[in-house]
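**Student:** Just the structure for this:
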Amino acid sequence: MNVVTYSEARSSLKAVLDRVVNDHAPTLIHRRGGNVVIVSEDAYSSMVETMYLLSNPANAAHLAMAIAQDKAGESKPQTLIEV
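**Tutor:** Model prediction:
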């Protein structure tokens, strides 16, 4: 994660925002009164979707089971038609 001061972010805001989007990496802005993290819209959307999927205990358990099966080599590729 990139870390910049508030002054650095203010003086080069376009460069900071471009780096967040282009590098797909969040930037922490260190400032008095509390730090702020900037993430791209794609990263934010991904986090919101993940939180939504994991908010349902049954869905979270199903996803955990699928991950365990994949790690154990028990999964097989499927096409969308097969699903």
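**Student:** rest of the way, CA atoms for contacts and neighbours
**Tutor:** Will do.
**Student:** What distance do you get for residue 46 to residue 62?
**Tutor:** Applying C-alpha to C-alpha, to the nearest Å, the value for residue 46 to residue 62 is 19 Å.
**Student:** I misspoke; the intended subject was residue 12.
**Tutor:** 45 Å.
**Student:** Same question for residue 25.
**Tutor:** Taking C-alpha to C-alpha, one finds residue 25 at 29 Å from residue 62.
**Student:** State whether residue 69 is indeed within a helix.
**Tutor:** Yes - assigned with DSSP: H, G, I helix; E, B strand; the rest coil, residue 69 falls within a helix.
**Student:** Next, the structure of the following sequence, for comparison with the previous one:
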Amino acid sequence: MSIQQISFQECISQFSKVFDRVLENHEVISICKESERTVVMLDAKEYSSLMETLYLLSNSTNANRLREGILQHQQGQVREIDVAAYLD
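**Tutor:** Here you go, the predicted structure:
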């Protein structure tokens, strides 16, 4: 994921365009006001996804299960199941 950096002034003068870039192109934009004062703008759904991933990986048991599942998938050890029984 590349992060585009723009100045605070550029963000202010072109806020609508910057906002659209983030939403439409899934860009992550770093906005720098001063040399050490920077914020990052990203789509709320992207942020939620990142937070969920961090939460899931913060528990070592859960992280190991996820890694095991990814490995099984990569090795073709998959099977289809009917999920209807698991819904409400």
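**Student:** TM-score of the superposition?
**Tutor:** Here the superposed chains carry a TM-score of 0.86, computed using TM-score structural alignment, normalised by the length of the first structure; 83 aligned residues with a C-alpha RMSD of 1.7 Å.
**Student:** where do the helices sit along the second structure?
**Tutor:** Assigned helices in the second structure, in chain order: 8-13, 15-25, 44-58, 60-74 (criterion: DSSP state H).
**Student:** how about the nearest residue to residue 3 of the first structure, chain neighbours excluded?
**Tutor:** Spatially, and ignoring its direct neighbours in sequence, residue 3 of the first structure is nearest to residue 28 (4.7 Å; C-alpha to C-alpha, 6 or more residues apart in numbering).
**Student:** Alignment lookup: residue 79 of the second structure to the first structure.
**Tutor:** Aligned against the first structure by TM-score structural alignment, residue 79 of the second structure finds its counterpart in residue 76.
**Student:** and its match, how many neighbours?
**Tutor:** Residue 76 of the first structure has 7 neighbouring residues, counting by other C-alpha atoms under 10 Å.
**Student:** now the one 5 residues further on
**Tutor:** Close neighbours of residue 81 of the first structure, defined as other C-alpha under 10 Å, add up to 5.
**Student:** Now residue 8 of the second structure. Nearest residue, chain neighbours left out?
**Tutor:** residue 33 (4.8 Å).
**Student:** Looking for the alignment partner of the one you found in the first structure.
**Tutor:** Residue 33 of the second structure maps onto residue 31 in the first structure, by TM-score structural alignment.
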